[in-house]
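S.K.: I'll drop the sequence and a predicted model, then ask my questions.
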Amino acid sequence: MLLITCPHCGDRPELEFRNMGEAHIARPVFSEAISDEDWAEFLYVRSNTKGLIAERWRHVHGCARFFNAVRHTVTDRFVTTYKVGAPRPDLAALAAGLAATEAAR
């Protein structure tokens, strides 16, 4: 079973969590007129990268809080988790650290 580290509760089984999509997406300003294309891009277009991605997660069967996680999309490995509001870690540096760790094995 996959364990996910909640920054508030610690290591918990994956069944307690829900993925809420990509993290650090800026919501458009509604005080200005927004085009349909810009609104559709905000709603539906995501990076969908192969490798590390910052995602928002929710601990639904625990503290019920949201948090962010960096996860590798190919291996499904969680590299780090951090509280909402904290800056996104440098994904390139994390990827280099993972590559060095794998090369040492």
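M.R.: Yep, it's here.
S.K.: could you use CA atoms for every contact and neighbour count after this?
M.R.: Noted.
S.K.: so where do the helices sit in this structure?
M.R.: 36-44, 91-104 (DSSP state H).
S.K.: structure B:
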Amino acid sequence: MAGPQVRPAGFSRPARVRPHWTGEYLLGRGPALGVLWATAAACLGVAGLAAATGGWVLGVGPAGPPARVLAGAGGLLLLYLHPVTIAAGVVLLLATVGTTLAVQRRQS
């Protein structure tokens, strides 16, 4: 009697991975409007993460710790590419800009 057949990891069959429809849009597959909104949301997400890590809001100026936390959370939400998380991410990025502007006005 032979036992269960065990295959080494290098010889296992590859699993077929199919991206979600929003991932298809990021790859440029799908309707033009879908590709555009997914690309815009991903770009905003990357900008939010850049503001969080770099401490600078593009076009506004230096961001303090509260604004950086808002930007990081907004950037992560925007990268999920679901309509609800995109809306929440945009709101957080707008709050980042508002917080940064308020701190700058208070300091000057």
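M.R.: Arrived safely. Just so you know, these numbers come straight off a predicted model, no measurement behind them.
S.K.: got a TM-score for the two of them?
M.R.: The TM-score (TM-score structural alignment, normalised by the length of the first structure) is 0.32; 59 aligned residues with a C-alpha RMSD of 4.3 Å.
S.K.: just to revisit the earlier point, compile the helices of the first structure into CSV and extend it with columns for mean neighbour count and distance to residue 66 of the first structure.
M.R.: Formatted as CSV, those follow (neighbours: other C-alpha atoms under 10 Å; distance: least, C-alpha to C-alpha, whole Å):
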stretch, mean neighbour count, distance to residue 66 of the first structure
helix 36-44, 11, 19
helix 91-104, 11, 20
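S.K.: could you dump the ones you listed to a markdown table with distance to residue 78 of the first structure?
M.R.: Compiled in a markdown table, these are given as follows (distance: least, C-alpha to C-alpha, whole Å):
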| stretch | distance to residue 78 of the first structure |
| --- | --- |
| helix 36-44 | 24 |
| helix 91-104 | 11 |
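S.K.: of those, which is nearest residue 55 of the first structure?
M.R.: Nearest to residue 55 of the first structure, of all the helices of the first structure, is helix 91-104, at 12.0 Å by C-alpha to C-alpha.
S.K.: residues contacting that closest one, please?
M.R.: 52-53, 79 (C-alpha atoms under 8 Å, 6 or more residues apart in numbering).
S.K.: drop anything exposed from those residues.
M.R.: Using 16 or more other C-alpha atoms under 10 Å as the burial test, those include 52-53, 79 as buried.
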